[in-house]
Each structure stands twice: as C-alpha cells, then as structure tokens.
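> coords please:
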Amino acid sequence: MQGWFGWLGAGGYEFSRQVLQRGIAAIFVIAFLCAVAQFPALLGEHGLLPAPKFLARAPRRSYPSLFHWRYSDNLLLVVAWTGAVLAFALVLGLPQAGPPWVPLVVFLFIWAMYLSIVSIGQTFYGFGWESLLLESGFIAAFLGSDSVAPPVTILWLLRWLVFRLEFGAGMIKIRGDTAWRDLTALYYHHQTQPMPNPLSRYFHHLPKPLHRFEVVGNHFAQLIVPFFLFAPQPLANIAAAIIVLTQAWLVLSGNFAWLNVLTMLLAFSAISNDAVRLVIPAVPAGAVESAQLPAWFAVVVLAATAWLIVLSYKPLRNLFSRHQLMNASFNRWHLVNAYGAFGSITRERHEVVVEGTDDDDPAQARWREYEFRGKPGDPQRRPRQYAPYHLRLGWMLWFMALGSPSDHWFVPLLGKLLVADRRTLKLLRSDPFDGTAPRWIRVRLFSYRFSTRVERKATGLEWIREPAAILVAPVSLRRS
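Modelled structure (predicted):
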C-alpha cells in the first residue's frame, strides 16, 4: 500500500517545511505569552470582560473550549504556559526529530489550546490574525517530521491559505474605498494606521508619487501575484518572494501584530530548496532519502486535505461576492477563513486620552495622563516597535476612537483605573499616580498628526495634537 502514496511526498521542500513548522510555532509562543501577560486583566475572573460570565451564556457547540469544563485564571495560565512550552519545543525541532505522528499530535494540541482561548476571548480576540494562526497551526500539523518528505497536498493548502489572505485583502481594498482605487490611500494610512512604529512618520513623509507607486505595488502583489503561487516553478518561487518582500515592507512601516510575519512564513510553502540554495548554498537541493510517507500518515493527510477542501467552498464564494466578508470564520474551528484588512482608510487620526487627578474639584484640577503601550499619547514620544507582539488594549482604543461600540469594556476599564487595579495598571505604559487611586477620571478625544520636518526640528515633537471632544466628563467613585 505504501507504493500507492509515492506521489504524495513533495521532495525538495524540506527547507520550507522547517521554516513553516518552526516559524508558525514561534508565533504560537508569542500568542501564548500574550495570553499570559494580558488575558487575566482583560478577560479573567475579575477582568474587563470576565470569561466566566461569557461561558455561562455561550453555547458549547458554537464556542469550543476546554474552559467550558472549568475556568479560573490559574487554569488559563497553566494552559497558556503549557502551549508556549510545547510550541517552543517545535521551534527547536524536537518533535520533528521523531516519527510523523509526534509533530502532528503536538501541533494539534497547541491548536486546541489556543482555540480554547480564542473562543472565549470575545472582542479582545476578534482579530483576523487569531484565525490565521489557528488555521496555519492546524495545517502545519500535517507537514510530517524530518523522516519523511512534506506532503504535497498540505503545501498546496498552505498556498491556498496565502491566496485567500492576499487576494481577499486586495479585493476588500478595491471594493471598499475610493482611496485605494485612485491610489491616494497611503497619503493617509501610515499616519492613521492603528499602531504606528518608529519608521511610520518617515514613511508618511515620503513623496506622494512614491505613495501612489506603493499602492500600485500593493494591488499587483495582492490581486495578481497570488495566482502564480499555483504555477510551476520557478514562477511559484517568484510569486512567493514578491509576497515576502511586500510583507517585509509592511513590517518596516507599522505594527500589525503577527499578521505580516506569519504571512511571510506561509509564503515559504511555495519556495523550493533549489530557490533557497541561490541565497543559502548549503541547503540540500534534493529530497530526503526516506521520502516515502507511511501508509497511515498518508491516509490521515488525505482525509485532512479532503475536509479542508470541503470547508473551502464558502470562503471561495466569499472572495468573489459583492458583499465580501472580511476576517470572517465560517465554522467554529476557525479553519479555512476569510481574511482582509483596511477596506476603508481613515483620513484623520483621533486618539482616546484618559486623564486622572487627585484634586477635589475637577473644574480646577491639574490633570495627569495615563500612557498606553503602542498607541500614541505623549506628543514627544516616538512610536515603538511591538509587532509581532500583540497589544490588544491599544488596538481596541484605536477602534474606539473610530466610533466602534466600547461601553461594554471601556466603562469597566475606567472603573479599574479609579481603584488602581494592579493587573490593569500592568497593561499600561505608565501610571501617573504610581499605583494609588485617583480622585477623578475623565476621557478626552484628540486629533493627532505627524509633525512636519520643520516642526520636528523646532519642537522635538513626533506628533501635533489638538483637543477634539470630551468623551467622558469627570467621574469619581468617592462621595463629594
């Protein structure tokens, strides 16, 4: 029977498998560490959106999670640390040194643990790259171990994932905003993106003709190049290289959690050993000697392939729908999803600024500002690089400034600040009251723009900001 599956081994893609398995596992490490650092404060027993309350009303069938059995912050930390350790073992290549079932089991285990977290993560885990990581990890489970050649159908499923990710994002842009169609989107995007990085200001001040060229390049990379992932070599190599380079450009210009890095890793599913040898001559050109897949493993791979092909129907139809969904999951397992980003471009930047005071009279008070990690605050502070780490609270504050519903988590956030909740304060960059509770808190909205070169030289400011509105008038927990 083993001879029947000789065609299934994709000899010559062993280097790509190493990049895929170890790279995806590395992103899982980061994701689990994010959960360790942020989940208890955001979603824990005493968090902004307590997971136990959500679990009490969430249908088990719709939200698969081991936490339906029992939730506690300690159990959450056990799950997250266990996932991080197992994922790190994959980064080191330890499970891959054994038979194919070992990395299969380990990848499926960390996928199930992270799915358990995402399923109860509510709005704080409602990002497209959560589904992207889950889908990537599930497919990577079937790439095999070092003793066999990577299955060709799994490599093609990973290319299909990259296609949906890139082409879906391109179609969302074309359909969604005239700025993408008239090539002016990057006049604004580097300044108004959710979380700028240290180079975003320089990208924003590039000449406008170059911005227009960037948009043309984006359309080419997302609407045309993905089709060549399925072409014979060397066209698939070239397509993958273009995707890697364009994603690297995005890494340089902004903080998008692990979206860009993971996309670059997934593009390696189309890069052969021969192509890698042009850059790294030490990489072997041929297939591993024991390229034959065991019959049991081949059957498992083909069953998984068939299932994922069946699940592809709705995402495929969505790509060409006039009402295309962005970052949507069509099943509770977060497999074969729809992706996309920035279907509309914000022309002006607004930031939510939370301030507190010790003074008794808020009308005459000296207000001090809470600083959040990642999001702009102090106009003198240059944005930092955080990606591929994901600062969930900073992203939610960006959505709030755009007008997204936020009372369900933002009002509890203010309550936590008014009592100087220790876990919540750890999510912040700085607490102006050094761990003590303020008397009053208020929330203001400011307009922000990058300083010009002349303004930066004269004032040292990264940002120029102006008050725009009062979002929350002074509130207090103490009696007057």
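
> hey, let's count contacts and neighbours off CA atoms from now on
Will do.

> please, where are all the strands along the stretch 151-300 of the chain?
Counting by DSSP state E, counting those that start in this stretch, the stretch 151-300 of the chain has no strands to list.

> and the helices in it?
Assigned by DSSP state H, counting those that start in this stretch, the stretch 151-300 of the chain shows helices spanning 152-176, 178-181, 189-192, 200-204, 208-223, 235-253, 259-267, 273-277, 295-311.

> between those helices, which one is nearest to F15?
Among the helices of the stretch 151-300 of the chain, the nearest to F15 by Cα to Cα is helix 273-277 (6.0 Å).

> for this structure, longest helix please?
helix 14-43 (DSSP state H).

> which strands and helices sit next to it?
If you count contacts as 3 or more Cα pairs under 8 Å, 6 or more residues apart in numbering; DSSP states H and E, helix 14-43 packs onto helix 73-92, helix 128-140, helix 259-267, helix 273-277, helix 422-426.

> tell me which of these lies nearest to F297.
Judging these by Cα to Cα, what sits closest to F297 is helix 128-140, at 13.8 Å.

> that closest one: how far from the chain's middle?
Distance of helix 128-140 from its chain centroid, counting by Cα atoms, centre = their mean, to the nearest Å, is 10 Å.

> which residues are contacting it?
Applying Cα atoms under 8 Å, 6 or more residues apart in numbering, the contact partners of helix 128-140 are 20-21, 24-25, 27-28, 107-108, 111, 114-115, 118, 154, 157-158, 258-259, 262, 266, 327-329, 334-337, 339-340.

> compare with the first, here's sequence two:
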Amino acid sequence: MSLGKRNPSKFRLKTPLLVWDGECGFCRLCADRIQTLAQGRVELVPYQDLADKFPQAPEMDYDKSVVLFATDGETFTGAGAIYRTYMELGHNWAFQCYSRFKWYAGLSEWCYRLIAENRRLFSRLTKIFWGSNILPDTYRISGWLFGRLLGLITLIAFLSFWSQADGLIGSSGIIPFQDDLDHVERIIQSQPGEISKWSLRPTLLWLFDNGTGMHTLFLIGTLAALLLTIGILPHIAIIVSWACYISLASVAEPFMNFQWDALLLETLFLSLFLVPWSYQDQPKYAPEPYFLGRWLVWLLLFKLMFESGLVKFTYFSADGSNTWSDLTALEYHYWTQPIPSWISWYFHQLPSWIDKVSLVLTYLCELGLPFFIFLPRRFRRLSCLGLIAFQVLIILTGNYGFFNLLTIVLCIMLADDQWFFNLLQDRIGTRTSTSQRSSMNDRARRILAGLAAICFCWTMLIYLDRDWQGSSPPAPSSSAPSVITQSLIQTAQLTRSMNAYGLFRVMTITRPEIIIESRSDNEEWNPILFKYKPVELESPPRFFLPHMPRLDWQCWFEALFIEQLLSNPFALSVYLRFLDVMVRSDLNISQIQLDNFILEKDREVLRTLGPEDQQRYIQNLQIHINNYMNRSYWFARFLAAVARSEDSVHDLFSTGGTDSPDQIKVSLYQYSFTNADAGWESGAWWQREPVEEFSFIIDLE
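Just a heads-up that it's a prediction; the model follows:
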C-alpha cells in the first residue's frame, strides 16, 4: 500500500481508529496532542497493542506510517491519515485540499516522509520550540487574570484622574469642560446640518445639564472598572468603562491625550472580544478565551512594542542627528524624560558602555521579541518574560503612570496555562464554564470580532507604513489614501480605539523647566512648587506609580515648546503677548478674537504699510495666535487660574504661590542631574542654568 492512498477495508469501527508507533518519542508527542484534541472522537492505539485490542485489524506496515481506520470502512496512511484525523475533529480544510489538489497531496506526503525519516531530529527541534509536549495551548488562566488586572488598571486610571479633575477641567479648573462644550455648540449652530456635536466631542457629557456630569461619569466608570476587577458582567463593565473614559478624554485635552490613555481605550475595546460574555467570570469556571480576541490582544502588544522600536530609527531631529542609532540616547534619557525617579539619578551615573549595552537590549526587546509572539510556545514565553522585565526596568527609572503596568497586563496573555504554578491551576480548576452563551450572542461576537480584526490590521499597516517613512517626506509617486482608508483612520482617531504608538521618537537632549513665581506688594518672589516636576535642586525625584500627574507632565511639553521658540524672535514675542493678554484679560475660548492681540504699536505699524503688507502682517499674526491656541491655550489658562488663586488649581501644587498676586513671573531654566561627586558633596540632585532669553513678568493690576 502506498502512503496517503485511500483504500477500502472490511475493518468496521464505530469510532475512527488512529494507529501509531508507541516506541517513537516524537510519535508519542503527536499522539498526546491529538488525544487531547479528540476528546473521545478518535481512538488512538499504538500498533504494538493493536493485536490485543483489535485482533481483527488487517496486517499493514504500521512501523512506516500512521494509519487511520475511518468509520466508513476506508483506510488512510501518512499525511492523508493526519488530515483525515483532523477532519474528524472538525478541521476540514486540509483534508479538502489534500483530496482535490494533487500538488498539495504530493507536497504533504513528501513532508511527511521527511519528518518520518528524521524523527529524532524533529523530536529535538520540537522540544526546543515547544518543550516537553506539544499539547494544545490553552489560556484560561491568563484570560481570567487579564480581565481582572485590566479592571484594576482601569480603576486606577479613573481614580488618578478623578483626584485632579476639578483643578484641570472642573468649573473653576484650568480648562473647564463646559466651556469647551459650549464652544462646540456655537460651532454647530454656525454650521447647521453640516456636522454633529457628537463627531466633534464623543462624550456622554452632552446628556447632562449641569456640572455634576463629570463626577457622575467618574463614579459610573469607577464602579464599572470595579465590576470588571471582580468579574461581574465583564463585557458590560468593559463597554461602560470605555464609554466613560472616552467621554472624559474627549473634553480633557491636552491632559488626557497621552499614549497610555489611547492604549487603555484600545485595550478595553479589543478585550470585549476576549472576556466571556457572561454574568460572572469565576476562576473555577474560567472559559477558554475566544481565539480571535486573544490574537487581537497579541497584535496590539506587537504593534505597541514594534512601533516603539521602529520610530527610533526612522525619525530624526532638526539637525539630522539620531541619538538612538548612534547609541547615545541613554546619556540623555534618564534626566531629560518628563519626570524621572530617584533611581534615574543613579542610572545616569553608570558608565557609557552600560548605556550602550542597555540600548542594544532595548532594541532587542522592541524589535526582536515582538516577533516571538507568533512563534511556538517557548519563544512566546521568552517574549513574555523579556517584555515584562523590560517594562519593570522602565518603571524603576521613570514615572509613566499606569502605562507600563497596562503593557505588562497585555504580556500576561502570552502565558499559557501549562506555565502557571500548580497552586494557581488548582484555584482556576478544570471545570468548564456553567454560563451559557446563546448561539446568537456567539455569532454576534464572531462577526464583530472579525470586523474589528480587519479594521485593526488595516490601520496597523497604515501606521507601520508611516513609521517606516519616519521623518522622510512622502515619495512624489505615492498616491493619496482611498476614501475608505481616510474614513477608517478618522473613525479610529475619533474613538481612540485603534491607535499609533511610539514614545520618544526623537530623544530630547536638554531639559528646559518652567519656573513660575508670584508676589504681591513688591514682596519676595514666591515660587510655585509642583508635587512631582523638578523645581528645588535638593528635592529628590519621586516615585508615584501608578498615579499620573497630568499638569506636571504638560509643563514638560510646554517647556520644550518654549525652547523651540527661542530661535524665532517674532514667534517668541507673539507667544509672550499671547500669554500676557490671556492672563490679564482672563479670556476663555469663546472670548478670543484676533483684535485682543493687536496692540496699539501694531496699529501704528499697520498704518505705515500698504494693503498687501497689512494683510500679510495680520495673517502672520493670526497663524501664530492659532498655533498658540492649539499648543498653549491650557498654559495661558493655567497662569490665569494662578492669578485668580483658584483653590482647585492650587490643590495640584505642593506648596508655594501667592494669594491674590499682583505679578506673575515665568522663567525658563535648563536642568540636568548633578554628577556623582557634586551630588554627594552638596546633597543636590539637580543643577540648573537660567535661560536669559526667556523670563517675563505679567502685571495683573
């Protein structure tokens, strides 16, 4: 009998019988896998025991290939036997291809013979790639843990921002959310029927008529996150958490416009296809996560890590340099990152060769390990361990709120059940879920997950293509994206649920810091001390994991923006004028007009110019004001809140500031870590130099 041919047999069975070589270690690995998948649908017997169990079985060369006796009386050998076995288990495509295409059947039999003749080699390779067995990987434990930990991270995110919300977006905060909604409504009224307010601000706050809406959303979101943490109605809890978080993020720019906010929203959205759609997700009855939902989470982790590595080599600073590629980035990173920890100071003192080795390991983690996600079990486990260790090191040397913790939660989905400790396996149990999903719900989730997977992969390819281009201008021959692609990207940006990532595309090599001081009655200047961002040189950098101080972070971005303006005197002068007018007049977004920023000296200049030059001058001024409205409106409103001595804003500080000040002074300093000798001798963590080009006073009287 030739291998893989179908042959009728009088050997009739009620259950398909697969005969294999019981003395072959590689065959035993494969048989154990099939036995686990079969669950009684196919019986497996070593040919050494065949005569005892089935004396009527025909004589065949069982030592040369596996043999499958089907219930219809047909016999299959070699690759055909394997494919037919899997068809009995519900996987039809391979056997259909084997039956219909001769080239596929021939290739399959050649591969089978290659493996059969080199079973010892393939046994070793299998153990390298999979370990001691090739049983099907299950993810019941990691799926259950993922849901609970995601709920905990979401709970932390809500509570962290809630503690700052009054000072940031409350009625007396820096940027009251109601002012933003009122401004959007005026835009809608000026363009009736052309655009929806929901498309500009997708927030449930539209449904509330008073200022309690913000705290109501925080309360609902917190309760939903708590339900997800304890496993009650997990799918409903995810939907509610996502809706509340995006509702707050939509009106809290720029304070909730960070990559970890986008990552949380995307993780919540994709996890809807991973967690069970049941009343309660109990550890003893944890079901196997839906495979497409698991793959979406894996792809999200891949996208997050690989993009973060790719952009380091494709984006360049204005002078064309790239500290990532020349292995000098860590000479700056520890002290130029937004808010270092005190451990960062010690890492900064390490020799430069350690920095270079650390960078190489970083590239391995971001550009190499993500591909291990798609390889067999042992490589996936290595990816899990490596990425978690990488996140722990980032946590130790910086303060990124819940960002790294959320990334670790994504990594947990790489851990299969066999990898967990026996104690945890005992707690999870082996019983199947008692919660019954209707076939309609199951079909609905499959359809929605399929659509989500298509959109996710589509947007990911677009983002990766952009990252690959980096700082390079698009090729002249490149075509504009299609209407469908543009609509998909716009929807992804609106919902913030399919995002691009990549922190520190260009490493900052300086650390400008904004120092704000106030005084009244010509007394001494009283500096505002922030809770976390550097001000005093002797104050050690703090750890505040998993809290995310939004104001302190935004000050870091604003200082970098001011530093960019120093090389353009006109832009800097308009910026200072913008801040001065905004603070002294206490303007909000609905009151701002270009005339507010045209001073008497500008009018005198305009009188001397011709019509075209006047128009050019005004357009140039308008461009700069619009730029500062987009970039620095929050900072101007922050200074105005300091001038008003708003209690909710002062609660965001540590100490400092003057009640009802007459003047506010804004200065810029260049900060850096002290070296080891100076630090130990003086007790200072920081050293600084003033930036002479930027220091101005706002008179409030």
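
> picking up where we left off before, which of the contacts of helix 128-140 of the first structure are buried?
20-21, 24-25, 27-28, 107-108, 111, 114-115, 118, 154, 157-158, 258-259, 262, 266, 327-329, 334-337, 339-340 (16 or more other Cα atoms under 10 Å).

> SS state for A468 of the first structure?
strand (DSSP: H, G, I helix; E, B strand; the rest coil).

> can you point me to the longest helix in the second structure?
helix 611-644.

> what's around I238 of the first structure, how many residues?
17 (other Cα atoms under 10 Å).

> and it, how far is that from F213 of the first structure?
Between I238 of the first structure and F213 of the first structure the computed distance is 20 Å (Cα to Cα, to the nearest Å).

> over to F127 of the first structure?
29 Å.

> repeat for G394 of the first structure
Following Cα to Cα, the distance that separates G394 of the first structure from F213 of the first structure is 30 Å.

> ok, now L265 of the first structure?
Counting by Cα to Cα - L265 of the first structure and F213 of the first structure are separated by 25 Å.

> who has more neighbours, the two?
L265 (21 against 14).

> give the equivalent position in the second structure for the more buried one.
For L265 of the first structure, the equivalent position in the second structure is taken to be V409, counting by TM-score structural alignment.

> who are the neighbours in contact with the residue lying closest to that match once chain neighbours are set aside?
Closest residue to V409 of the second structure apart from its sequence neighbours, by Cα to Cα, 6 or more residues apart in numbering: F146 at 6.1 Å. Applying Cα under 8 Å, 6+ apart, we find F146 of the second structure in contact with 409-410, 412-413.

> gap between the longest helix of the second structure and the chain center?
33 Å.

> likewise for stretch 357-375 of the first structure?
32 Å.

> residues in contact with it?
Residues contacting stretch 357-375 of the first structure (Cα under 8 Å, 6+ apart): 194-196, 353-356, 377-378, 383-386, 391, 394-395, 398, 427-432, 438-441, 474.

> may I see the buried residues of the longest helix of the second structure?
614, 621-622, 624-625, 628-629, 632-644.

> could you do stretch 58-69 of the first structure as well?
Buried-residue list, stretch 58-69 of the first structure, by 16+ other Cα under 10 Å: 58, 63-68.

> how about those residues in TSV, adding distance to I309 of the first structure and secondary structure?
Converted to TSV, the buried residues of stretch 58-69 of the first structure look like this (distance: Cα to Cα, whole Å; DSSP: H, G, I helix; E, B strand; the rest coil):
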residue	distance to I309 of the first structure	secondary structure
A58	29	coil
Y63	23	coil
P64	22	coil
S65	24	coil
L66	27	helix
F67	30	helix
H68	30	helix
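
> just the closest of these to S404 of the first structure, please.
Out of the buried residues of stretch 58-69 of the first structure, the member with the shortest distance to S404 of the first structure (by Cα to Cα) is A58, at 22.6 Å.

> in the second structure, which residue is most central in space?
L263 (3.2 Å; Cα atoms, centre = their mean).

> corresponding residue for that one in the first structure?
Aligned against the first structure - with TM-score structural alignment as the criterion - L263 of the second structure pairs with L132.

> again, but for F379 of the second structure
Checking TM-score structural alignment: F379 of the second structure goes with L235.

> would you check that that match makes contact with P226?
No - counting by Cα atoms under 8 Å, L235 of the first structure stays clear of P226, with 10.7 Å between them.

> so between those two, which is more surrounded?
P226 (25 against 16).

> can you add distance to S145 of the first structure and give the buried residues of stretch 58-69 of the first structure back as CSV?
Below are the buried residues of stretch 58-69 of the first structure laid out as CSV (distance: Cα to Cα, whole Å):
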residue, distance to S145 of the first structure
A58, 37
Y63, 31
P64, 28
S65, 28
L66, 28
F67, 31
H68, 33
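
> in those residues, find the pair that's most separated.
With Cα to Cα as the measure, no two of the buried residues of stretch 58-69 of the first structure lie farther apart than A58 and L66, at 12.8 Å.

> just give me the neighbour total for H348 of the second structure.
Neighbour tally, H348 of the second structure, other Cα under 10 Å: 21.

> who's in contact with it?
Per Cα under 8 Å, 6+ apart, neighbours of H348 of the second structure: 330-331, 334-335, 673.

> repeat that for 10 Å
330-335, 355, 397, 673-676 (Cα atoms under 10 Å, 6 or more residues apart in numbering).

> over to K208 of the first structure?
183-184, 186-187, 214 are the contacts of K208 of the first structure under Cα under 10 Å, 6+ apart.

> can you check M305 of the second structure too?
299, 363, 365-371, 387, 407, 501-503.

> fine by me, we can end here.
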